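Peer 1: sequence? don't have it. structure:
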């Protein structure tokens, strides 16, 4: 059984998935027991076919999930985590802009946590390889999110994150939840750590996101997360709960 499952949602990334997969294998080889879970979210190109061909020639670390129609990035991640076998989950974007070698930096910050503790290691793209307009959008969005949700995370949009599988499956599921993982983990009483990671230019294809398809739905979702925070009654830590188990 792998210790780490690397979950990657993809849609129409036929020219990026195999180079990314090769990079992952190169970065993780002889370092940790791992698997790679690609979730094809309704691609209309050869994304799934190329991954299936690689699996067919003997990539035994590769798990494939295919959605017949696009269900969104959050659902793709959720399905990938459900299918994953690793105790720890790392998520990556499928466009190759995240560096798989940075997973080791995130893993290094997990030492000291117990097997049942809840925590999130969030990547921070301090030096982003995006247009000035896209960086401005993210700066504004992160500022508003931090002010309203108090997640104190400088880059919630970074796809590179690491967390225990059992912690993620405790979270309330809803569409676009992946944008609010730090706030949801804090609501759970989990610990949050920030790790500066590399960011690279996209090799091929185009981004699926823009200001118009993110702003309005993002505001509605943020109000929903604020409602969840206000209704939270969970203890902040396990030490606040006393459990007396039966002797027999």
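Peer 2: Here it is on my side, so go on. Worth saying up front: this structure is predicted, and the values here are computed from it rather than measured.

Peer 1: from here on, contacts and neighbour counts on C-alpha atoms
Peer 2: Will do.

Peer 1: so who does the spatially most central residue of the chain touch?
Peer 2: Closest residue to the average C-alpha location of the chain: residue 91 at 3.7 Å, with Cα atoms, centre = their mean. When contacts are counted by Cα atoms under 8 Å, 6 or more residues apart in numbering, residue 91 is found next to 6-8, 77, 159-162.

Peer 1: cutoff 10 Å now
Peer 2: Applying Cα atoms under 10 Å, 6 or more residues apart in numbering, we find residue 91 in contact with 5-9, 36-37, 77, 80-81, 98, 100, 103, 122, 158-163.

Peer 1: now swap in residue 7 and tell me
Peer 2: Per Cα under 10 Å, 6+ apart, neighbours of residue 7: 35-39, 63, 76-81, 83-84, 89-94, 160.

Peer 1: give me the subset of these lying in helices.
Peer 2: If you go by DSSP state H, the contacts of residue 7 have 76-81, 83 in helices.

Peer 1: want to compare, so here's the second one:
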């Protein structure tokens, strides 16, 4: 089969969720509007995640994985997923499945005329503290980037792979993917998607890295924006 779309699934200590991830993503591949494969990126998990991932991949041809030697963080996992993607489109979803894989079809409807389409979590099912800290962090980030996005933390995105591979990653950059596409003179769009409470495992981000981390990352983004190199080749011989 010729695949058109790769879904990157970062994994860090998610043994309780992975069989559900397999079930949900396998079901999605049967209704996907693009021929879809799944790439697990094991970010140095210390539980049984790797053995479960290998079992899943051995019994499903459309599933594959890469494994880090040690934990490097969500941005590194996403970057590695982009680097190892060979299809024309790449997306990503968190392994906690607080967003629905079938909503990828909503994003794929708009990717033709855009270079990144991101979900916006409607009716978020998180705690009050988590919702408020994310809202504040999004406001801070938006004031720095002027990207017009309401929810860059939404773990449901589709990107044209050639744009994704040109994103220069640093820690925390997963919060700035729309802004990084704008730096490439690309087009971005946000689409409302479903959101669900976490049913297993533990959240990897707390109030500290939802507020202080994004603020520090904003200054890193401004530095990089000033130094960013963007070019287009008009002719080659």
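Peer 2: Yes, it's here. A quick note: this is a predicted structure, and the numbers were derived from the prediction, not measured.

Peer 1: now, of the ones in helices among the contacts of residue 7 of the first structure, which are buried?
Peer 2: Of the members of these, the ones counted as buried by neighbours, 16 or more other Cα atoms under 10 Å, are 76-81, 83.

Peer 1: need those in TSV with distance to residue 49 of the first structure, can you?
Peer 2: Formatted as TSV, these follow (distance: Cα to Cα, whole Å):
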residue	distance to residue 49 of the first structure
76	18
77	20
78	22
79	19
80	18
81	22
83	20
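
Peer 1: going by distance to residue 128 of the first structure, which of those residues wins?
Peer 2: Nearest to residue 128 of the first structure among those: residue 77, at 22.9 Å, using Cα to Cα.

Peer 1: quick one: residues contacting that closest one.
Peer 2: Going by Cα under 10 Å, 6+ apart, residue 77 of the first structure touches 7-10, 37-39, 41, 83, 91-92, 177-178.

Peer 1: same check, this time on residue 159 of the second structure
Peer 2: Neighbour list for residue 159 of the second structure: 5, 82, 88-92, 107-108, 111, 114-118, 165, 177-178, 181, 188 [criterion: Cα under 10 Å, 6+ apart].

Peer 1: what do you get if the cut-off is 6 Å, keeping everything else the same?
Peer 2: 89-91, 115-116 (Cα atoms under 6 Å, 6 or more residues apart in numbering).

Peer 1: how near is the counterpart of it in the first structure to residue 81 of the first structure?
Peer 2: In the first structure, the residue paired with residue 159 of the second structure according to TM-score structural alignment is residue 163. Between residue 163 of the first structure and residue 81 of the first structure the distance is 11 Å, computed by Cα to Cα, to the nearest Å.

Peer 1: what do you get for residue 15 of the first structure?
Peer 2: For residue 15 of the first structure, the distance to residue 81 of the first structure - Cα to Cα - is 24 Å.

Peer 1: the residue nearest to the centre of the first structure and residue 189 of the first structure, how far apart?
Peer 2: Taking Cα to Cα, one finds residue 91 of the first structure at 21 Å from residue 189 of the first structure.

Peer 1: check residue 171 of the first structure too.
Peer 2: Taken as Cα to Cα, the span from residue 171 of the first structure to residue 189 of the first structure is 11 Å.

Peer 1: strands of the first structure, start to end?
Peer 2: Assigned strands in the first structure, in chain order: 4-10, 34-41, 62-67, 88-91, 119-124, 161-164, 191-196 (criterion: DSSP state E).

Peer 1: which parts of stretch 45-62 of the second structure are buried?
Peer 2: Within stretch 45-62 of the second structure, the residues that count as buried by 16+ other Cα under 10 Å are 45, 49-50, 52-54, 56-57, 62.

Peer 1: the lengthiest helix in the first structure maps to which residues in the second structure?
Peer 2: Across the first structure, the helix with the greatest residue count (assigned by DSSP H) is helix 132-149. Under TM-score structural alignment, helix 132-149 of the first structure corresponds to residues 128-145 of the second structure.

Peer 1: list the contacts of the matching stretch.
Peer 2: Contacting residues not belonging to stretch 128-145 of the second structure are listed as residue 211 [Cα under 6 Å, 6+ apart].

Peer 1: repeat for stretch 23-38 of the first structure
Peer 2: With contacts defined as Cα under 6 Å, 6+ apart, stretch 23-38 of the first structure is touched by 2-9, 61-64, 100-101.

Peer 1: what's the PyMOL syntax to select whichever of those are buried?
Peer 2: To isolate the buried ones among those in PyMOL, judged by 16+ other Cα under 10 Å, type:
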select buried, resi 4+5+6+7+8+9+62+63+64+100+101
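
Peer 1: among the contacts of stretch 23-38 of the first structure, which two are most distant?
Peer 2: Every pair of these checked by Cα to Cα; the farthest is 64 and 101, at 21.7 Å.

Peer 1: hang on, the earlier thing: what's the closest of the contacts of stretch 23-38 of the first structure to residue 199 of the first structure?
Peer 2: For the contacts of stretch 23-38 of the first structure, the nearest to residue 199 of the first structure is residue 100 (10.4 Å; Cα to Cα).

Peer 1: for the closest one, which non-adjacent residue is closest in space?
Peer 2: Closest residue to residue 100 of the first structure apart from its sequence neighbours, by Cα to Cα, 6 or more residues apart in numbering: residue 24 at 5.5 Å.
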